[in-house]
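Engineer: 3D, please:
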Amino acid sequence: MTAEHVPSDEPRPSRGRGFASFLRDIVVIVVVAVVISVLIKTFVVRSFYIPSASMEDTLMTGDRILVDELTVRWNEYDRGDVVVFEDPGGWLPSSAQSGPENPIAAGADWVLRAVGLAPDGDDHLVKRIIGLPGDHVECCNAVGQVEVNGVGVDELSYLRLPDGSSLASADDFDVTVPEDAIWVMGDNRNRSQDSRYHAQQPGGGFVPLENVVGRVVLLTWPFDRFGPFHGGRDAFVGVPSARDE
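Structural biologist: As a prediction, the model looks like this:
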């Protein structure tokens, strides 16, 4: 004799309710992923692309880089570091900062940049730190070098200069970097609108440290050059601090 089957009084979940639960889980996962992405971009690393030739041959037009925003909060910047910074004011043409004119495209671009899926670049600049706060920077000495705190800097390992030229700058300058600022120059010296060319502006060509996003640490594109980014600190090994000058 078989036992009589007694129907359960518990209602079975409907397919609609199961799909709603699945959809809710997907939304939660996406929201958490977006929040984590935004936090990483804001405090840890950030992606940029190189929009110009000012840093060639160190960084080529179209290269993709990762910038360290975290460790520089307690490890200070060094001379020779390649950094990304926000326009101090008037360094970029207004067209470079306007972004897409289509509001839908602008919104999509903002979202992708916010979560780190699209690299920044148009409204930022990338240059090499030549002078730190308090440094006396001038050019050029008898052999065509930039001098920092009275010591000539051999930059030929990374500079791109015209054939036959050994001048680190075609324009002379003599500045003392104010506190909380840096003096920056591009490696492609004759094609870089850097600190030298903004000396007549209110900021004097100096970049406030608060404008610096971080230090370039990784080249992510193209793949055949993928790897850790090594700056040019070695060129500044013999330079004394401004306090010791």
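Engineer: hey, let's count contacts and neighbours off CA atoms from now on
Structural biologist: Noted.
Engineer: Pull out the buried residues from the longest strand along the chain.
Structural biologist: In the chain, taking DSSP state E as the definition, the longest strand is strand 212-221. For strand 212-221, burial by neighbour count (16 or more other CA atoms under 10 Å) applies to Val212, Val213, Gly214, Arg215, Val216, Val217, Leu218, Leu219, Thr220.
Engineer: One more, please, to line up against the first structure:
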Amino acid sequence: MTAQTAGSTATPDGGPVKKGKKHLPVWQETILLLGIALVLAVVIKALFVQAFYIPSESMEPGLVENDRILVEKPSYWFDGPERGDIVVFKDPGGWLDGEEAAGPRGPVAKVLSKVGLYPTGGHLVKRVIGVEGDVIKCCDDQGRLTVNGRPLDEKDYAQLSGATCYGPMVTDCGGDWEIGPIPKGEIFVMGDNRRHSADSSEHMCKPTDKDCTANPYVDVDDVVGKVFVLLWPSDRFKFLHRPDTFADVPDAD
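Structural biologist: Got it, this is the predicted structure:
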């Protein structure tokens, strides 16, 4: 048996000594972890969950201006929005004013918004009242909207702000209106604050309009996802659910 010489890399039985795995410096590990976190944030934003904020008073009383909300996207991977869902969608064109459409300001906020870590601007938040094929009327003798002939009980979440019906933006409750059947791939949306919401009812043709070409619908492809959490302020944190009244609406003929 031969003795090992100084500085030898062999084990006592003559085999090579295994070297330990070299660790990255702390600063390099930090950069790597930040990069992985950013990639995951981008993937999560693109496919699963995204943060937004409420840009106006149109969804009061449930959602207040500047509330932070979370939107989930998997629900609409295979099926479109359902009646009663609160959805976030891209501005169909001219629904938002300049300030509401601006989104986050400042370089840090803008970067964070790109990866889903800061609420994004240029979007609206409304409740789905009707989907493809539905006929919506205003109003019955109690001032309620009807969808496919079934009245909606909206007193638990909608705010009238002095109006006498749940569809005041078209005629200010001074007359009845009807819209539908809703075209394929479109939805009809309204804010819960019925007298202060630039929604589908604000952008539809009024009964007295002649040669009107307004389009009050939102393309399903422009819907980002369904609001499922009121995230901030923390004292009002809650999960959001579809009101029971929409379960009674029959399918369109």
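Engineer: care to give me the TM-score?
Structural biologist: Once superposed, the chains reach a TM-score of 0.83 (TM-score structural alignment, normalised by the length of structure 1), with 226 aligned residues with a CA RMSD of 2.5 Å.
Engineer: rewinding a little: what's the average distance of the helix or strand just after the longest strand of structure 1 to structure 2?
Structural biologist: As assigned by DSSP states H and E, the chain's next helix or strand after strand 212-221 of structure 1 is strand 227-228. Overlaying structure 2 shows strand 227-228 of structure 1 at a mean distance of 1.8 Å from the equivalent residues (mean CA distance after the TM-score superposition for structure 1).
Engineer: and the corresponding residue of structure 1 for Gly94 of structure 2, what does it touch?
Structural biologist: With TM-score structural alignment as the criterion, the equivalent of Gly94 of structure 2 in structure 1 is Gly90. Residues in contact with Gly90 of structure 1 (CA atoms under 8 Å, 6 or more residues apart in numbering) are Gln201.
Engineer: cool, Glu69 of structure 1 as well?
Structural biologist: Glu69 of structure 1 makes contacts with Thr42, Phe43, Val44, Val45, Arg46, Val213, Gly214, Arg215, as judged by CA under 8 Å, 6+ apart.
Engineer: Which parts of structure 1 are strands?
Structural biologist: Counting by DSSP E, the strands of structure 1 are 45-49, 64-68, 82-86, 124-131, 136-139, 146-148, 151-153, 173-176, 181-185, 207-208, 212-221, 227-228.
Engineer: of those strands, which approaches Gln193 of structure 1 most closely?
Structural biologist: Closest approach to Gln193 of structure 1 among those (CA to CA): strand 181-185, 8.1 Å.
Engineer: For His136 of structure 1, grab the count of nearby residues.
Structural biologist: 21 (other CA atoms under 10 Å).
Engineer: Not counting its neighbours along the chain, what's nearest the most centrally placed residue in structure 1?
Structural biologist: Centroid check for structure 1 by CA atoms, centre = their mean gives Val84 as the closest residue, at 3.2 Å. Once flanking residues are discounted, Val84 of structure 1 sits nearest to Val126: 4.4 Å by CA to CA, 6 or more residues apart in numbering.
Engineer: Let me know the distance separating Gly214 of structure 1 from Pro93 of structure 1.
Structural biologist: From Gly214 of structure 1 across to Pro93 of structure 1, the span is 22 Å (CA to CA, to the nearest Å).
Engineer: now Cys140 of structure 1
Structural biologist: Remark: distance between Cys140 of structure 1 and Pro93 of structure 1 (CA to CA) = 29 Å.
Engineer: Show me which of these two is the more surrounded one.
Structural biologist: Neighbour totals were compared for Cys140 of structure 1 and Pro93, and Cys140 leads with 19 against 10 (other CA under 10 Å).
Engineer: contacting residues around that one?
Structural biologist: Here Cys140 of structure 1 is in contact with Val146, Glu147, Leu167, Ala168, Ser169, Asp172, Phe173 (CA under 8 Å, 6+ apart).
Engineer: what do we get in structure 2 for the fifth one?
Structural biologist: In structure 2, the residue paired with Ser169 of structure 1 is Gly167, using TM-score structural alignment.
Engineer: Apart from its chain neighbours, what residue comes closest to that match?
Structural biologist: Cys138 (6.2 Å).
Engineer: what about that neighbour, distance to Thr171 of structure 2?
Structural biologist: Distance from Cys138 of structure 2 to Thr171 of structure 2, counting by CA to CA: 10 Å.
Engineer: what touches both of these two?
Structural biologist: Trp177.
Engineer: Of the two, which one has the most company?
Structural biologist: Of the pair Cys138 of structure 2 and Thr171, Cys138 is the one with more neighbours under other CA under 10 Å, namely 23 against 16.
Engineer: is it true that the more buried one touches Val170?
Structural biologist: No - applying CA atoms under 8 Å, one finds Cys138 of structure 2 not in contact with Val170, separated by 9.5 Å.
Engineer: Identify the contacts common to those two.
Structural biologist: Trp177.
Engineer: what range in structure 2 matches stretch 46-56 of structure 1?
Structural biologist: Under TM-score structural alignment, stretch 46-56 of structure 1 corresponds to residues 50-60 of structure 2.
Engineer: who touches that stretch?
Structural biologist: The contact list for stretch 50-60 of structure 2, computed with CA under 8 Å, 6+ apart, reads 44, 63-72, 100, 116-121, 124-126, 158-159, 191-194, 196-198.
Engineer: In the top helix by length along structure 1, which residues are buried?
Structural biologist: The helix that spans the most residues within structure 1, counting by DSSP state H, is helix 15-43. Under the neighbour-count criterion of 16+ other CA under 10 Å, helix 15-43 of structure 1 has Val34, Ser37, Val38, Ile40, Lys41, Thr42 buried.
Engineer: Work out the gap between that helix and the centre of the chain.
Structural biologist: Distance of helix 15-43 of structure 1 from its chain centroid, counting by CA atoms, centre = their mean, to the nearest Å, is 29 Å.
Engineer: State the distance from the aligned residue in structure 2 for Asp194 of structure 1 to Pro183 of structure 2.
Structural biologist: Under the alignment (TM-score structural alignment), Asp194 of structure 1 maps onto Asp199 of structure 2. According to CA to CA, Asp199 of structure 2 stands 17 Å off from Pro183 of structure 2.
Engineer: Neighbour count: the two, which is higher?
Structural biologist: Neighbours per residue, other CA under 10 Å: of Asp199 of structure 2 and Pro183, the larger number sits with Asp199, 25 against 14.
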